[in-house]
Structures are given as structure tokens and as C-alpha cells.
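Novice: With the input below, show me the fold.
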Amino acid sequence: MSNLETAPQARVCGGRDDVSARPVHELLTGKQVPLGESTVVRRLLPNLGRRMVGAWCFVDHYGPDDIVDEPGMQVAPHPHTGLQTVSWLHDGEVTHRDSVGSLATVRPRELGIMTAGRAIAHSEESPRGHGPVLHGAQLWVAIPDRHRHTEPHFEHHPQLPEVAAPGLRATVILGELDGARSPGAVYSPLVGADLTLAAGAAARLPLERDFEYAVLSMSGSVDVDGVRVEPGALLYLGCGRTELPLRADADSSLLLLGGEPFEEKIVMWWNFVARSGEEIAEARAAWNDAPADRFGEVHGYDGARLLAPALPPVPLKPRGRTR
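Specialist: Just a heads-up that it's a prediction; the model follows:
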């Protein structure tokens, strides 16, 4: 998924100075951002209060949207560097095409993960004859410096491991949770899991003490460690936890995101993750002027590619993980 803002801010994220070493409760609300022809997303990371959770550096939540008479998701070819994109659906289907020749339709609770590495381009669209509802999340993971120039590739995993407890089912999207490990490629210690809770469920989910965590409410209203989290909100939880109490009065679902605090500083602008403003400028110029040379071509999308917007008039400088 692309960041379609016409004047995106440059953000420097990462580093451990501002990571909470103890459990906290920071409830974050999203910014409404239009995406493509008919989709509006709630952008939860980066946020004015929090820029990263582990290596997770970008979180969009969209839907549930009625797209019976709409085209649904229509995101034209656009570039990425230095990150992984994670597509996660609860309703609907999204067709992925990219410049390394991948073509896949991702369906609910299937993992579509694209490793941009040194450079890739892709498009995302609801297929013709799509279902009536679109609901999901788009997530980005920053790749550590030693791996960020890896060869780009795409993975589609229709089957993922699960962890179950009375009233709770957890699908492991990335990383490992309670001994269950996702087949998706990761480059730093992290976890992503889809939690489904039945009405009346009360459960305790095991966590890693050294990870920082956040939860995104996808549907229903859930008490997370005593804090009520409504759909479309993100609760940052800090570090130092070995378990997470959950209670649901109605059928509900959450995304759990966590990982070791990301030690490196990264510069994130538009759809690029880099280590300096100069790298961002080089990637932007390459995409706008001669995209095939660095990013390749996306074949099969009916429409023009997206051009990168103008760079901000000030140098891209570090501003830390929080603001």
C-alpha cells in the first residue's frame, strides 16, 4: 500500500532513547487519509505521539467499507525501499502485482508480505467481481541496515499457525507467539498476531519482556489490561510485560504488534525507508525519472503509475521515535 499524501512529512524514527522500559498505556487515534479512488484509511503509525513499535513503522486501518457499488482498493504502481509491506484482511480481496513478476490475490487472514529490500514497485487493487465489504490493515516493517539492500521478493502464505485458549484464537502473522512461528520472512525479532475473542472471553496472552507492544482494535470493543480500546484505535503498551490480560464483552478482534525496540535511526518519507535525506532524494529521482532502471516495471495494472511528490524544502533531520 502506498502513502498517497501529496505533501508527506519526513520522519526519522528508531533508536531506543524514548522507548518505555516499563508497561504504559498510550491510547492513539488515527488520522484520516484518502487512499486511491474510494478508500479512506486511519493512519495510526507514524503518529504524533508514537513513530514505531519494534520494527513496525507504519500502520493503516481501513474499513469495514461497503464497496458493492465502488471499485474498492485501487492503488496504482508505486515504489518502496528498505521495508516490508504486510497486507492483512478481515473482509475482501486484494490483488497484488509487483516488478519482480509476482501476482497473487490475498484473502482474509492470509499473509501477503513483500520485502522491498533495495527497491521494488507494486500495485494493489480489489479484483473485478470483488466482495461487498473491504476491511483490513496495511503494515510496514523497517529492515535493519545489514539486510535492507537484500533482493526484493514477495511471499503469499494462505495457511498460518494458530495459538488457542478458551475464548481466544491467535493467528501468528509474523514472528513467533507462544511457540508458534509464522513462515513469513523477518529480519529482526518481532511479532504480529491477529487475536479473535469470543463474547465473554477473558484471557491472558504470553508476551516477551524485552519487546515493546501495541494493539490495534479491528472490531468490537476490548478491555486490554484494563483499558477499553475501540475499533480503529491503537494502544501502545511499552516494554516489561510477560503477559497481557484481555476481556471482551462481544465478539472482537485485535492486532498485536511487537518487537525489540528498533535501535537504528531511519528516515521515512513517502514510500521510502532510508538512513539519510540524500538516500531519499536519490530514490525519489530514480522513481520519477527512470523507474525501470532501479525499481523495475509492474505489468498488468490498467493505469498510470504514481509519481513521487516534491521533497520538503528543509533537510530531512532526525526527530526521534516520539514527539
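
Novice: from here on, contacts and neighbour counts on C-alpha atoms
Specialist: Noted.

Novice: And the helices in the stretch 151-300 of the chain?
Specialist: Counting by DSSP state H, counting those that start in this stretch, the stretch 151-300 of the chain has helices at residues 277-289, 291-294.

Novice: Next, the second sequence, to be compared with the first:
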Amino acid sequence: MEHTPAERVREAGATDTRECGFELIEARQVPLGGVRAMNVRRTLPHKTRFTVGAWCFLDHYGPDDVSATGGMHVPPHPHTGLQTVSWLFRGEIEHRDSLGSHQLVRPGEMNLMSAGRGISHSEVSTEAEPVLHGVQLWTLLPEADRLSDPDFSHTIAATAQRDAGPADATVTVFIGELDGIRATATGRTPLIGAEILLPPGGSLSLPIDPAHEHAVLLDAGEMTFGGEAVPEH
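Specialist: Below is the predicted model:
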């Protein structure tokens, strides 16, 4: 989510349903990790939409039995000009990078890596938790930061309860601020990243900035958003 996102050029004939206030993007299966690849569901980038604000990449994986699938094995590889956001629902991932960073990430924690002018890193799931389930997100760095020094940080997300009807919803903000819940981590642009756990039959209204672009990924269950049904990914 970003104020005044940059103009994008769209392919001729591409479907765009934003005029009705809701755009549905279907994820596609993509192998990740070379020879020992695991399949992920990639929603961004998509042929009809490359970004949502500064968010430019979304891989959703699991829940996978690590003993059966082998988990995540992404060998060292380079990045420039972006930030990577690692967020888990279940499991544990070990991060190493060319800055010398060595950090485990678990649910409720976030690894944020700013590539800047260049960094190399690897991500490997551990056997500490038998199930691996989460998302890998990237954000574009603004032009002024694209050649900045690379950086890595590990933070604990901010969590609060909100009334959602039959029971409370849990809102966990891992970057930026939502409904007064402020994460320690901030992006180089005005970003918001949050996980919302709704009770069955629950309904939640949250204040949002209409100048932002917003996206919702449904991990499990059924949900309507803005009066439209959201399919499970």
C-alpha cells in the first residue's frame, strides 16, 4: 500500500475490474528453489497487475509437511533495488546474507531485508516445526533508495484484538500502522502489512487511507471483502 503509486503501462486487452471497486487476481503455481523446488502460489507480479502500491511480489506457500516435501531450500541469490519481507503462519526459516546476518524467523516475527545497491541471501526451512506455511513479499524501493547500502532487520510484530461480532479478531501488524496498531518496522514508502484472524461468522471494519491501494490474500476459509467473495488461495 503506497501513496500516489507510479503510473503503469498495461497490456492491450488486459482485464481490469477496478472500475467496480474490486479486482480479482488468480494465483499461479510456481516452483521455487531450483532442483529441490517446492511449489508456491504466486499472485504478484501478474500479467494484469504488476504491483499494489510498492508491493511487487507475493508468494504464498503451505501448509506443507516439511518431512514429506523437503520444505524450503532457496540457495544464495542476489537482489537489488527492493526489500524482502518474510512472514510465517507456521514453521521456521533460517536466513543468511552477504552482510553476515544469520537469523531465524518464526510466526509473529518478521525479517526485513533492504537490498539497495546489492545483497545476496539464502532462506532454508528448519525441522523445528513439521509444518511450513507463510508468505514471501517484496516491495520496490523508491528511486532515491535504490542504490542505498543494503540492510537487514528482525522485528516482533504488534498485535491487538478488535471486536468482530461473535468473538474478537486478532490483528497483527508487521510493517507500518493499521487502526492504531503500529509495527516497529517501517518501509521506505508508507507501507502497511498485516495479518487478520477473523472468528467464524465474524465481520470487521478497519479505517483505511483511500489514497492507498489495498490487497487482501485469503489464506483459509471464506470471506467477503467490499461485498465481493474472495476465493481461498
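
Novice: care to give me the TM-score?
Specialist: Aligned and superposed, the two chains score 0.87 in TM-score terms (TM-score structural alignment, normalised by the length of structure 2); 218 aligned residues with a Cα RMSD of 2.0 Å.

Novice: on that earlier part again, return the most buried member of the helices of the stretch 151-300 of structure 1.
Specialist: Per-residue neighbour counts averaged over each of those give the maximum for helix 277-289, namely a mean of 17 (mean count of other Cα atoms under 10 Å).

Novice: what's it aligned against in structure 2?
Specialist: When structure 2 is aligned by TM-score structural alignment, helix 277-289 of structure 1 has no counterpart there.

Novice: on contacts alone, who are the packing partners of that helix?
Specialist: The helices and strands touching helix 277-289 of structure 1, judged by 3 or more Cα pairs under 8 Å, 6 or more residues apart in numbering; DSSP states H and E, are strand 265-269, strand 272-274, helix 291-294.

Novice: Would you reformat these as TSV and include distance to Ala203 of structure 1?
Specialist: Converted to TSV, these look like this (distance: least, Cα to Cα, whole Å):
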stretch	distance to Ala203 of structure 1
strand 265-269	36
strand 272-274	37
helix 291-294	48
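
Novice: Of all those, which one is nearest Pro132 of structure 1?
Specialist: Ranking these by proximity to Pro132 of structure 1 (Cα to Cα) places strand 272-274 first, at 32.2 Å.

Novice: where's the most centrally placed residue in structure 1, which helix or strand?
Specialist: In structure 1, the C-alpha nearest the mean C-alpha coordinate belongs to Leu139, at 0.7 Å (Cα atoms, centre = their mean). When elements are defined using DSSP states H and E, Leu139 of structure 1 is found to belong to strand 133-142.

Novice: how about that strand: buried residues?
Specialist: For strand 133-142 of structure 1, the buried set under the neighbour-count rule, 16 or more other Cα atoms under 10 Å, comprises Val133, Leu134, His135, Gly136, Ala137, Gln138, Leu139, Trp140, Val141, Ala142.

Novice: do the same with stretch 149-156 of structure 1
Specialist: So for stretch 149-156 of structure 1, counting by 16+ other Cα under 10 Å, buried means His149, Pro152, His153, Phe154, Glu155, His156.

Novice: TSV for the helices of the stretch 151-300 of structure 1, including distance to Gly92 of structure 1?
Specialist: Formatted as TSV, the entries for the helices of the stretch 151-300 of structure 1 read as follows, by distance: least, Cα to Cα, whole Å:
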stretch	distance to Gly92 of structure 1
helix 277-289	30
helix 291-294	31
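
Novice: Wait, Ser125 of structure 2 touches Ser67, no?
Specialist: No: with contacts counted by Cα atoms under 8 Å, Ser125 of structure 2 stays clear of Ser67, the gap being 10.9 Å.

Novice: who's in contact with Ala193 of structure 1?
Specialist: Ala193 of structure 1 is in contact with Ala170, Thr171, Val172, Ile173, Leu174, Leu177, Leu255, Leu256, Leu257, counting by Cα atoms under 8 Å, 6 or more residues apart in numbering.

Novice: Inside strands: which ones of these?
Specialist: Members of those lying in strands (criterion: DSSP state E): Ala170, Thr171, Val172, Ile173, Leu174, Leu177, Leu255, Leu256, Leu257.

Novice: out of those, who has the most neighbours?
Specialist: Neighbour counts for those, by other Cα atoms under 10 Å, peak at Ile173, which reaches 31 neighbours.

Novice: do you know how far that one is from Trp88 of structure 1?
Specialist: Applying Cα to Cα, to the nearest Å, one obtains 8 Å for the distance of Ile173 of structure 1 from Trp88 of structure 1.

Novice: Ala185 of structure 1 now?
Specialist: Between Ala185 of structure 1 and Trp88 of structure 1 the distance is 15 Å, computed by Cα to Cα.

Novice: what about these two, which has more around it?
Specialist: Taking Ala185 of structure 1 and Trp88 together and counting by other Cα under 10 Å, Trp88 has the greater number of neighbours (25 against 14).

Novice: Which helix or strand contains that one?
Specialist: Residue-wise, Trp88 of structure 1 maps onto strand 83-91 under DSSP H and E.

Novice: what helices or strands is that strand leaning on?
Specialist: In terms of contacts (3+ Cα pairs under 8 Å, 6+ apart), strand 83-91 of structure 1 is packed against strand 111-115, strand 133-142.
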